[in-house]
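1. A structural model of the following input is requested.
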Amino acid sequence: MIEISDVEGRAAAHAALGDPIRLAMIDDLLLGDRSPGELGEAFGLSSNLLAHHLKVLQEAGLIVRARSEADRRRSYVRLVPAALAGLVPAPALPATEPTQRVVFVCTHNSARSQLAAALWQRRSRLPATSAGTMPATRVHPRALSAARRHHLHLNPAATAHISDTVRDGDLVVAVCDNAYEHLPARPPLHWSVPDPVPADTDDAFERAYTDLSGRVDRLATALAPATGTGEHHRLPKDTP
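-> Reported below is the predicted structural model:
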């Protein structure tokens, strides 16, 4: 669950950076510290306007000011990198219990859910599998081709029904709209990934792969501290 205080802090930082001058100041401070006078000169600001911008940035927690160790009459403005990292949206995981396994579900368990599970196994130590609400007898040939292109392993005959797969402790992720909308109990997570099968082109399967890859990365990162499994194992993308 996201703490409201965290959201308020991010909102204040975003508001502070909504001014082009202040945003440019943050860019300027990324690689080095500046004295207030140097910032004022760099951006052509009067002392009053400079003081205003620095106050806004400081109150938002984006900068700190410290006295020079050489000349105590001089101060320097320093960026707070952690404040910038905090601008990234914080994921709100629906599960209240630690996740034991991730189960990716689509209708036929022949393309999207298979690719998602294979991607997950390359990104994380947390176990994963896939299932379908109406599983096909085999994995789609173009899904197998997409997996080979990206050095993922798929078993052509390993399709399964959701009722035979899901167990307590699983985090179910519906990777298609049909599965999400038609299951009696809607899964806690839904990825509206377009079905590549009707188009039946390599480009359509590549788009599905790319969409799933980004989503898997974000979920793996969000689950890492919550599962107690330690750091997730990550290989370079498309490593054989």
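
2. contacts, neighbours, all on C-alpha from now
-> Will do.

3. starting at the chain centroid, how far to the longest helix belonging to the chain?
-> As assigned by DSSP state H, the longest helix anywhere in the chain is helix 202-227. On the basis of CA atoms, centre = their mean, to the nearest Å, helix 202-227 sits 8 Å off its chain's mean C-alpha point.

4. what residues sit buried inside that helix?
-> 204-206, 208-209, 211-213, 215-216, 220-221, 223-224 (16 or more other CA atoms under 10 Å).

5. pull the most distant pair out of those residues.
-> Spanning the widest gap among those are 204 and 224, at 30.3 Å by CA to CA.

6. any idea how far residue 169 lies from residue 131?
-> 16 Å (CA to CA, to the nearest Å).

7. which one's more surrounded, the two?
-> residue 131 (28 against 13; other CA atoms under 10 Å).

8. quick check: the more buried one touching residue 111?
-> No - Residue 131 is beyond contact range of residue 111, at 10.4 Å (criterion: CA atoms under 8 Å).

9. what's the neighbour count on residue 56?
-> When neighbours are defined as other CA under 10 Å, residue 56 has 18 of them.

10. hey, where'd the helices end up in the protein?
-> Going by DSSP H, the chain shows helices at 4-16, 20-29, 36-43, 47-59, 81-85, 112-123, 141-149, 177-182, 202-227.

11. to compare with the earlier structure, here is another sequence to fold:
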Amino acid sequence: MKTDPADAFRVRVARHAALADPARLHIVDLLTVGDFSPTELQAELGMPSNLMAHHLRVLEDAGLTVRRRSEADKRRSYIRLAAGALNGLAPGAEHGATRVLFVCTRNSARSQLAAALWRQVSEIPSTSAGTHPADRIAEGALEAARRHGVDLPEVPPRKLGKVAAGDFVITVCDNAHEELTSLDGVHWSVPDPLRINTEEAFESAFNDLSGRIHDLAPKLRAA
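-> Predicted coordinates for the structure are as follows:
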């Protein structure tokens, strides 16, 4: 049975609301490493039993926690995080894609690095293209890839053609994004390392792309 996206969204809202209270967030922080009895949680937070009972009830109602009766002292129970309790709490919708297409102006650095980085973290195919491709990949991009052990084939940059249905398009260059006003996709404003053309500039671009790709990959599913 499929879950209604609206229902799933309401669940996320309820969980965020439950976690908005500092005491409940503290309780969940503790539960990420182990199970606690209500009495143990009271001691950790210095909180009276009636207030602790209220917070635990809110967390249970939001589907964040479950409790189990102790096998030793049957009067005691243990609180634990519910399975998948924290899944999907990071903002961002899930998207389907048959391929990820990274676009910049010259297709000589940022888009090439992004496509190579993507191949390390996702089974969804990736490729790259440029609006005005250069003759070859920038040496700084190749060196950055080598430093980080990323396989970046030295293939000629290619011109952006027709975008295929199912492509998840990401422009990684402000010039390309502002030129392709009719292109349906997302934009990452990554500074051009070739403007400065230093090792530090390429490292900065590499790290920026790597962080964004690791954040996005869990939100894309193969269509």
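
12. quick check: which of the helices of the first structure is buried the most?
-> Most buried of these, by mean neighbour count (mean count of other CA atoms under 10 Å): helix 112-123, with a mean of 24.

13. tell me what it is packed against?
-> strand 101-106, strand 128-132, helix 141-149, helix 202-227 (3 or more CA pairs under 8 Å, 6 or more residues apart in numbering; DSSP states H and E).

14. switch to 7 Å and redo it
-> strand 101-106, strand 128-132, helix 202-227 (3 or more CA pairs under 7 Å, 6 or more residues apart in numbering; DSSP states H and E).

15. so for residue 149 of the first structure, which of the ones you listed sits nearest?
-> helix 202-227 (9.5 Å).

16. tell me the angle of that closest one relative to helix 112-123?
-> Angle of helix 202-227 of the first structure versus helix 112-123, following axes from the mean of the first three to the mean of the last three CA atoms, to 10 degrees, is 50 degrees.

17. which elements pack onto helix 202-227 of the first structure?
-> helix 112-123, helix 141-149.

18. turn those into a markdown table, columns for distance to residue 155 of the first structure.
-> Putting those into a markdown table (distance: least, CA to CA, whole Å) gives the following:
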| stretch | distance to residue 155 of the first structure |
| --- | --- |
| helix 112-123 | 9 |
| helix 141-149 | 8 |
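
19. which of those helices sits closest to residue 29 of the first structure?
-> helix 112-123 (33.7 Å).

20. which bit of the second structure covers that closest one?
-> Taking TM-score structural alignment as the measure, the second structure aligns residues 110-121 with helix 112-123 of the first structure.

21. so what touches that stretch?
-> For stretch 110-121 of the second structure, the external contacting residues (CA atoms under 7 Å, 6 or more residues apart in numbering) are 102-104, 125-129, 141, 150-152, 172, 209-210, 213, 217.

22. mean deviation, it versus the first structure?
-> With mean CA distance after the TM-score superposition for the first structure, stretch 110-121 of the second structure departs from the first structure by a mean of 1.4 Å once superposed.

23. distance from the chain centre to that stretch, please.
-> Centroid displacement of stretch 110-121 of the second structure relative to its chain, using CA atoms, centre = their mean, is 15 Å.

24. repeat for stretch 83-100 of the second structure
-> The answer for stretch 83-100 of the second structure is 8 Å, by CA atoms, centre = their mean.

25. and the end-to-end length of it?
-> Stretch 83-100 of the second structure: ends 31 Å apart by CA to CA.

26. quick one on the thing from earlier: rebuild the buried residues of helix 202-227 of the first structure as JSON lines, extending it with distance to residue 191 of the first structure.
-> Formatted as JSON lines, those follow (distance: CA to CA, whole Å):
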{"residue": "204", "distance to residue 191 of the first structure": "16"}
{"residue": "205", "distance to residue 191 of the first structure": "16"}
{"residue": "206", "distance to residue 191 of the first structure": "16"}
{"residue": "208", "distance to residue 191 of the first structure": "11"}
{"residue": "209", "distance to residue 191 of the first structure": "13"}
{"residue": "211", "distance to residue 191 of the first structure": "9"}
{"residue": "212", "distance to residue 191 of the first structure": "8"}
{"residue": "213", "distance to residue 191 of the first structure": "12"}
{"residue": "215", "distance to residue 191 of the first structure": "8"}
{"residue": "216", "distance to residue 191 of the first structure": "10"}
{"residue": "220", "distance to residue 191 of the first structure": "14"}
{"residue": "221", "distance to residue 191 of the first structure": "16"}
{"residue": "223", "distance to residue 191 of the first structure": "16"}
{"residue": "224", "distance to residue 191 of the first structure": "19"}
